[in-house]
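**Q** Next come a sequence and a model predicted from it.
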Amino acid sequence: MIVAEDSVLLREGLVRLLQEAGFTVAGQAGTAEEALSRAARCRPDVALMDIRMPPTHTDEGVRAALALRESLPDTGVLLLSQYVETGNAVRVMAREPRGFGYLLKNRVADIGELTDAVKRVGAGETVVDPEVVARLMGRPRVAGGPDVLTPREREVLALMAEGRSNEAISERLYISAKTTETHVRNVFTKLGLEPCPEDHRRVLAVLAHLQAS
């Protein structure tokens, strides 16, 4: 994998944590352009990339992620952000959520959560930071939005948006598989979303709905 982060201290810290967790870090980068160059040479399984990078510190990381996915579609991308940014990052994920993740930097302190996100993105899953999901769900809703859901259905929706399978949702909420299936079906019905057997497409549907509302 490669790590792209303009803060030298944070980048070196990330590299050390990932290496200690058993990952092979094949390259580091301080700019989006450098990240693309190193990715082209290393062809990593996962690219860990800051959203805001030089020179403008706005959306260079997001644009680089798009370019990387176009040139290396099998490389998973895990975006890191200091703050909840629900615009471009979510739109990028909505284009092709498979093997894409969005994590807030404060999660880096939890090595278990960080390594889990890297592994899931590398395996082609979608990872969305729970705080990002909460922010999206907390926006003023239009008719037919998540406000029509019960509290339990909102919990299920949030876990779906994190890329969790029905089995994982059942374990997290301590409910039966049948009950989870019922809640998922109700969520899709109430939001007017067609269910799909592929988890990453469920995330796509949920994120697209939340962002557009």
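**A** Sure thing, it's come through. Numbers count the residues shown, from 1 in each chain.
**Q** use CA for all of it now, contacts and neighbours both
**A** OK.
**Q** buried set for the helix or strand hosting Ala39?
**A** Here Ala39 sits within helix 32-42, counting by DSSP states H and E. Residues of helix 32-42 classed as buried: 32-33, 35-36, 38-39 (neighbour count, 16 or more other Cα atoms under 10 Å).
**Q** let's bring in a second one:
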Amino acid sequence: MRVVIAEDGVLFRDGLVRLLGESGVVVTSAVGDAPTLLAAVAADRPDAVIVDVRMPPGQRAEGLEAALRIRAGHPGVAVLVLSHHVESVHTARLLADDAHGVGYLLKDRVADADELVDTLRRLIRGECVVDPIVVGRLLDRRAEGPAAVLSAREREVLALMAQGRSNAAIGRLLGLRPKTVEAHVRSVFARLGLPESADDHRRVLAVLGHIRGSR
């Protein structure tokens, strides 16, 4: 697996390089700004990119803007946004059209290197991995939309579905019986007008499609 890292914090960037290297990942470039990231992707042709949201030169959403350009110019490169921040507008654009190979995780919620490497592998396979908190922020942008009809528990289930969790995993995380989870999932799909699917990946895309449509 070949990866480019874009992170302006030197200590965090060096730590990522070390952790990924110890896990057998080849870091072809580790850069600190968006323009250098774009040049590195063009030169290295990596399997995946890890990028922060706020980067030089402006420290606004240059990382997400670069991610959008990578998706447009290098559709075969998976993109993992790894940040402390949730930037809703650009995130919704990043997930638009085709969410295959796109991920968004919060730095302080990544438990260890194994979880990070597993996420990268899933993205390279074409999956979509989004932190439930990110999903919640996107849903909160349209509180008056269809998601407003969901109960608090149904919103928790929806967020975990968008992370790619199976019904069994949702039950373990929320302490719910399998039949209770199934009932919540059916209710979520019915209230949002989404087709049911036993395929976890298709469920993720359906949920993200709803989020995009409710901007």
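**A** Okay, I see it. Just so it is clear, the model here is predicted, and its values are computed rather than measured.
**Q** Could you get me the TM-score between them?
**A** Superposed pair, TM-score by TM-score structural alignment, normalised by the length of structure 1: 0.83. Supporting alignment: 212 aligned residues with a Cα RMSD of 2.7 Å.
**Q** burial measure for Gly171 of structure 2, as a count.
**A** Counted with other Cα atoms under 10 Å, residues neighbouring Gly171 of structure 2 total 18.
**Q** let me redo that: Gly213 of structure 2
**A** Using other Cα under 10 Å, Gly213 of structure 2 has 11 neighbouring residues.
**Q** Can you show me the helices along structure 1?
**A** Applying DSSP state H to structure 1 gives helices spanning 8-20, 32-42, 60-71, 88-95, 111-122, 130-137, 151-161, 166-173, 177-191, 199-212.
**Q** and Val10 of structure 2, what pairs with it in structure 1?
**A** Superposed on structure 1 with TM-score structural alignment, Val10 of structure 2 falls opposite Val8.
**Q** which residues touch its match?
**A** Val8 of structure 1 makes contacts with Gly30, as judged by Cα atoms under 8 Å, 6 or more residues apart in numbering.
**Q** Now do Leu36 of structure 1 against Phe188 of structure 1, distance only.
**A** Here Leu36 of structure 1 is placed at a distance of 38 Å from Phe188 of structure 1 (Cα to Cα, to the nearest Å).
**Q** Figure out the length between the terminal residues of stretch 84-97 of structure 1.
**A** End to end - Cα to Cα - stretch 84-97 of structure 1 spans 18 Å.
**Q** Let me fix that, I meant to ask about stretch 47-59 of structure 1.
**A** From start residue to end residue, stretch 47-59 of structure 1 stretches across 16 Å - Cα to Cα.
**Q** Over in structure 2, find the residue span that stretch aligns onto.
**A** With TM-score structural alignment as the criterion, stretch 47-59 of structure 1 aligns to 49-61.
**Q** Name the residues of the matching stretch that come out as buried.
**A** Quick answer for stretch 49-61 of structure 2 (16+ other Cα under 10 Å): 49-55, 61.
**Q** Tabulate these (CSV), appending distance to Ser197 of structure 2.
**A** Listed next are those as CSV, based on distance: Cα to Cα, whole Å:
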residue, distance to Ser197 of structure 2
Val49, 30
Ile50, 30
Val51, 31
Asp52, 32
Val53, 32
Arg54, 36
Met55, 38
Ala61, 34
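**Q** any idea how far Phe188 of structure 1 is from the spatially most central residue of structure 1?
**A** Residue closest to the mean C-alpha point of structure 1, counted by Cα atoms, centre = their mean, is Gly101 at 2.4 Å. Gly101 of structure 1 sits 23 Å away from Phe188 of structure 1, going by Cα to Cα.
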